[in-house]
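[1] sequence and computational prediction follow.
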Amino acid sequence: MSEDSDKESKTEEASEKKIADAVEKGNIPFSREATLFASLLGILVSLVFFAANQTTMLAEGLARLIDDPGGLRLDTGEDATALLWMIAGLAGRVLLPVVLLLAVAGLVAALLQNTPRLVGERIRPQWSRISPMAGWNRIFGKHGQIEFLKSLFKFLAISIACGILLFSGRDDLLGALTTDPVLVPSMLLTLAVRLVSVVCVATIALVSIDLVWSRLSWRAELRMTKQEVKEEFKQAEGDPMVKARMRSLAQQRARQRMMSAVPRASVVIANPTHYAIALQYDRQKGGAPLVLAKGVDLIALKIRAIAEQNDVPVVEDRELARALYAAVEVDQWIPPEFYRPIAKILYFVYSRDKNGPT
């Protein structure tokens, strides 16, 4: 019941990160029916193109054994070993093309479904693979039921197709009992080709359905709950609360650094209580005045208080204070359009302060 409710809560499509993590662990959509179908096609190709020639080659190679078995020397163990190696070599030459063709067919079927990758997770020992309970759940769970239905469908489809084919060719099969034995192999080969062809055709629908179902079920297994989506977003983007805290600490440090620079200011331009901008100007170095600090409301009052404690002149100019606050950031030179009004204020401050810089 809890498993069903957990699946019902997974309403969100899998994110790119979760899909990538699943692929890295070897959890990829895979259709076994496609591999089986490729093997059947390999068998069909081998029957059509190789079976006749390979069978003839095997018969010719074993002609001596079949025609004159008494003429073979089996006096010692070496003679028996040589005979077995001869038979193995003949069988190997016959079976090797077929085995290679089946291997290539299965490999191509796997490559067309997914990009090959080496995943250590798939070969790492896990208790769930040998656990009787896990095996029981795999056999009698939803996945096991679907596999049983597919197997039942294959059995019925192949049985019906083969039954129809054998029933239609019953006359040929009965005639083989009285026909020339030399013709029997070719007749059996033709029947085998027809049987494998019918099986391939019968399994095409199952393979198509299984390819689609394997990907849909894989996507469904990777679905996420809303909470999982939130947690993944937090991991990717960072916890909003932590980020807000870090941002607040950064602003606090910047504000403290800004306040510590106010005593070095040449003048503070204020809009009596709402805006305050602290400027520093060095006549010996020249250049434009530098903004050391700025703020509104409580910060502006704090800037004014620090300036008054350190005998920094405070000049009230409502429009200029608002304009400077909007146009300039801390640790930046003032723009050229403010040169004239700031120069007038600095001239006024220096002319009033006899101890100011000369």
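    All right, it came through fine.
[2] only C-alpha atoms for contact and neighbour calcs from this point on.
    OK.
[3] show me what contacts residue 306?
    Neighbour list for residue 306: 259, 262, 263 [criterion: Cα atoms under 8 Å, 6 or more residues apart in numbering].
[4] filter these down to the ones in helices?
    Of the contacts of residue 306, the ones assigned to helices by DSSP state H are residue 259.
[5] ok, structure two:
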Amino acid sequence: MAEDSGQERTEEPTSKKIEEARKKGQIARSKELGTTFVLIFSAIALLLYGPALGQGLYNIMGRALTLNRNETYDTTKMFSVWDMAFAELLFPFSMFVLIIALAGVVGNTLLGGFNFSWQAAAPKASKMSPMKGLKRMLGPQAAVELIKSILKFILVAGAAIFLINTFFYEILHLSIEAVPGSIIHSLEILAWMFLGLSCTLIIISAIDAPYQSYNHHKQLKMTLQEVKDEYKNSEGDPQIKARIRRTQREMSQRRMMQDVPDADVVVTNPTHYSVALKYDTDKAGAPMVIAKGVDELAMQIRKVAIGNEVPIVESPLLTRSLYHTTEVGEQIPDQLFTAVAQVLAYVFQLKRFNKGRGRKPTSLNKDLSIPDHLKH
């Protein structure tokens, strides 16, 4: 996509991009690191268990080549040697193989961690394309591999010459050593030379592992458009999200306006803010805010209140304080109990007066006492 659009990959890969790459089997891997681990630990295993393997092979060959006359004519006697061979070689050979297997797992998962992907294992037509294969052969990765191969050849050849010169007289001395000492000694020389040659690959691995990590990170980098597209896919189109929020807000406002006729009073600013309050005496709780709004919505609340004969009381300080401190469906703060109680008392007295059951209440003070930290 980046190549088609002409955009450069300048953005860091997102966590989603990295996770998708892991699912496809695209992780940082260094074949040189894995090979180095296997070879070095193979040499160590040979140093540890080579003598036991050599002694076991010597014992097996000695038993197989020293048959008496009866054993020579017994066609089944050959199979009896198998038990001996199994007993002699089982432990050292098993440990040898186990060390190599562990080294293979550790070496190949040290960079990038353990990861298994069916998508990576599945056959791909692109891998069988001659043109893409030619492109890979002539690409920068192929050039890096060529440089590594040349460097490995130089290092291994130089180390081989040095080791041969170092062990030259010991190798010549093997011809006059007694058996089985010469067998065990030859295995030790072989193991040390093998270890020396394998250690030269540490230099290649020290260069290749950081490069593979850098190259993998570079391949995962994204264009600015890819980052935007991923954000849209994961978080949703901003325009659609805004439309959803607007619809949810309109639905919430409609539900809120349906509760206004049940309010005991609507306090106003008087023009910019409106808050509808309801006090349910049966629940013996605090008064609740059942609707609130500003500007156009405040005007709609007042219209609904007038149409349903809900008392409207002007109290600028109290209205702004209720609007900013209390959400719809919540009880009013404790610090506003006194001010709201005065408003409700005035409203209830006014209702009784209108029904001819009491005297007309005195006018309510618009500037009710509001704590300083609740003023807005």
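    Noted; the coordinates are in hand. Just so it is clear, the structure is predicted and the values come from calculations on it, not from any experiment.
[6] hmm, back to that, just put the contacts of residue 306 of structure 1 in a markdown table and tack on neighbour count and distance to residue 212 of structure 1.
    Shown next, in a markdown table, are these (neighbours: other Cα atoms under 10 Å; distance: Cα to Cα, whole Å):
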| residue | neighbour count | distance to residue 212 of structure 1 |
| --- | --- | --- |
| 259 | 19 | 66 |
| 262 | 27 | 70 |
| 263 | 19 | 73 |
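[7] which of the contacts of residue 306 of structure 1 map to contacts in structure 2?
    Checked against structure 2 using both residues aligned by TM-score structural alignment, their matches' Cα atoms under 8 Å, the contacts of residue 306 of structure 1 keep these contacts: 259, 262, 263.
[8] and the gap between the equivalent of the second one over in structure 2 and residue 249 of structure 2?
    Spelled out, it's residue 262 of structure 1. Counting by TM-score structural alignment, residue 262 of structure 1 corresponds to residue 260 in structure 2. Look at residue 260 of structure 2 and residue 249 of structure 2: by Cα to Cα, to the nearest Å, they are 17 Å apart.
[9] rewinding a little: which one of the kept ones among the contacts of residue 306 of structure 1 is nearest residue 4 of structure 1?
    The closest of these to residue 4 of structure 1 turns out to be residue 259 (Cα to Cα; 59.9 Å).
[10] contact partners for the closest one?
    Residue 259 of structure 1 sits next to 293, 303, 306 when contact means Cα under 8 Å, 6+ apart.
[11] same thing with residue 210 of structure 1?
    Residues near residue 210 of structure 1 by Cα under 8 Å, 6+ apart: 31, 33, 34.
[12] wait, residue 108 of structure 2 touches residue 31, no?
    Yes - counting by Cα atoms under 8 Å, residue 31 is a contact partner of residue 108 of structure 2 at 7.2 Å.
[13] for those two, indicate the residue with more neighbours.
    Taking neighbours as other Cα atoms under 10 Å, residue 108 of structure 2 and residue 31 compare with residue 108 leading, 21 against 15.
[14] that one maps to what in structure 1?
    Using TM-score structural alignment, residue 108 of structure 2 sits opposite residue 110 in structure 1.
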